[in-house]
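Asker: okay, sequence plus prediction incoming.
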Amino acid sequence: MKLNHFTDFGMRVLIYLEHLDENESTSLDELAEKFKISRNHLIKVVQFLSNNNLINTKRGKNGGITIAHKAKTIPIGDLIHLLEQDESPIIDCQAKACIFPSQKCQLKQLFNLGYQAFLKVLNNYYLKDLRFENLNQIINQ
């Protein structure tokens, strides 16, 4: 299984914001520069996070992007599932003709169980658990 770029960037943004001081904010430009990510792509990620109340965005002179309380209370597995935005199964038996009878093949079920186990393990952790001692030094560079 491979997480999509959108999920990767979303998690990077949330982890970064989690490390900022409580009254500190950042900007799209700063995030794009720090992560070496296209600003246009990052806009979509930030908009999604904002629409799902995981971050707060404020325009203007005293504006910026901050982490929302909701993001701090959602387990990592649930964040990953939300960011993945894909309800389709990991394996799609209908996508191409398959020689195996679908009622006897258990591959799809096995992958779905694996995905659920993956999320279950990640749901034991929150953004606060991803804190790095030296990340504040990296952020402030």
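Answerer: It's in.

Asker: contacts, neighbours, all on C-alpha from now
Answerer: Noted.

Asker: next, the distance between the ends of stretch 122-140.
Answerer: Terminal residues of stretch 122-140 are spaced 28 Å apart (CA to CA, to the nearest Å).

Asker: ah, wrong one, I meant stretch 79-92
Answerer: 23 Å.

Asker: specify the local secondary structure of residue 14.
Answerer: What DSSP: H, G, I helix; E, B strand; the rest coil gives for residue 14 is helix.

Asker: what's the burial count for it?
Answerer: 21 (other CA atoms under 10 Å).

Asker: for it, give its distance to residue 88.
Answerer: Looking at residue 14 against residue 88, where the rule is CA to CA, the gap reads 25 Å.

Asker: in three-state terms, label residue 37 for me.
Answerer: Applying three-state DSSP: residue 37 is coil.

Asker: for this structure, just list every one of the strands.
Answerer: Assigned by DSSP state E, the strands in the chain fall at 55-58, 64-67.

Asker: what's the closest of these to residue 26?
Answerer: With CA to CA as the measure, strand 64-67 is the member of these nearest residue 26 (5.1 Å).

Asker: packing partners of the closest one?
Answerer: Under the contact definition 3 or more CA pairs under 8 Å, 6 or more residues apart in numbering; DSSP states H and E, strand 64-67 sits against helix 5-19, strand 55-58.

Asker: one more structure, for comparison:
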Amino acid sequence: MRLTSFTDFGLRALMRMASGPERAFSTAEIADEFGISRHHLNKVIQRLARHGFVTTRRGTGGGAMLGRPAHEIVLGDLVRLLEQDQAIVECFLPDGACCITPVCGLKGRLRAAETAFLAELDRSTLADIALPATVSSAV
């Protein structure tokens, strides 16, 4: 299974925020640290904020910070949110059409694999993968 860069950026940003839950991180700071697009990261942070995973503040001292404790944020929930509308195969899309669907033996197996993948992520929280506060200069 391959995750989108949207999810990758979101997970990395949240891992960084979990390393210092008492402070706000600017998207510029996180983007520069990880060498990722600020524009793309802004979109990720907006989605996370809309769903309560982060809170944001504008102005001096502003930025994004965790919206709830890291131990309450389940990784499977994050991946489901960030991968929303990203089917692993075309036939999983609501309007996905495939000429072999009536006889396909692959779709059910892929669905089971996806379910197992997310079930494994449901066993861990953001606290389990938080970056150490001292890693930021080494990343």
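Answerer: Noted; the coordinates are in hand. Note that the coordinates shown come from a computational prediction; the quantities given were computed from them, not determined experimentally.

Asker: ok so, going back, deepest in the core, which of the strands of structure 1 is it.
Answerer: strand 64-67 (a mean of 22; mean count of other CA atoms under 10 Å).

Asker: mean per-residue distance, it to structure 2?
Answerer: Following the fit onto structure 2, the mean deviation recorded for strand 64-67 of structure 1 is 1.1 Å by mean CA distance after the TM-score superposition for structure 1.

Asker: surely residue 121 of structure 2 and residue 80 touch.
Answerer: No: counting by CA atoms under 8 Å, residue 121 of structure 2 sits too far from residue 80 to count as a contact (10.0 Å).

Asker: who's more crowded, those two?
Answerer: Neighbour count, other CA under 10 Å: between residue 121 of structure 2 and residue 80, residue 121 has more, with 16 against 13.

Asker: number of nearby residues for the closest residue to the more buried one other than its chain neighbours?
Answerer: Excluding the flanking residues, the one nearest residue 121 of structure 2 by CA to CA, 6 or more residues apart in numbering is residue 76, at 4.6 Å. Residue 76 of structure 2: 19 surrounding residues under other CA under 10 Å.

Asker: OK, contacts around residue 76 of structure 2?
Answerer: 118, 119, 120, 121, 122, 123, 124 (CA atoms under 8 Å, 6 or more residues apart in numbering).

Asker: please spell out the PyMOL selection for the buried subset of these.
Answerer: Buried members of the contacts of residue 76 of structure 2, defined by 16 or more other CA atoms under 10 Å, are picked up in PyMOL with:
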select buried, resi 118+121+122+124
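
Asker: let me see the contact set for the residue lying closest to residue 49 of structure 1 once chain neighbours are set aside.
Answerer: Of all residues not flanking residue 49 of structure 1 in the chain, residue 55 sits nearest, at 5.8 Å (CA to CA, 6+ apart). Listed by CA under 8 Å, 6+ apart, the contact set of residue 55 of structure 1 reads 14, 46, 49, 65, 66, 67, 68, 71.

Asker: now residue 42 of structure 2
Answerer: residue 27.

Asker: give me that answer again for 10 Å
Answerer: 9, 10, 26, 27, 28, 31, 48 (CA atoms under 10 Å, 6 or more residues apart in numbering).

Asker: just the ones of those residues in helices?
Answerer: Secondary structure assignment by DSSP state H places 9, 10, 27, 28, 31, 48 of the contacts of residue 42 of structure 2 in helices.

Asker: pretty sure the last one contacts residue 73?
Answerer: Translated: residue 48 of structure 2. No: applying CA atoms under 10 Å, one finds residue 48 of structure 2 not in contact with residue 73, separated by 11.5 Å.

Asker: overlap in contacts of those two?
Answerer: With CA under 10 Å, 6+ apart as the test, residue 48 of structure 2 and residue 73 both reach 14, 66, 67.

Asker: and the first one, how close does it get to residue 49 of structure 2?
Answerer: When CA to CA is the yardstick, residue 14 of structure 2 and residue 49 of structure 2 sit 11 Å from each other.

Asker: hey, what's in contact with both of the two?
Answerer: 64, 65, 66.

Asker: can I get those in CSV with distance to residue 98 of structure 2?
Answerer: What follows is those, written out as CSV (distance: CA to CA, whole Å):
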residue, distance to residue 98 of structure 2
64, 42
65, 43
66, 41
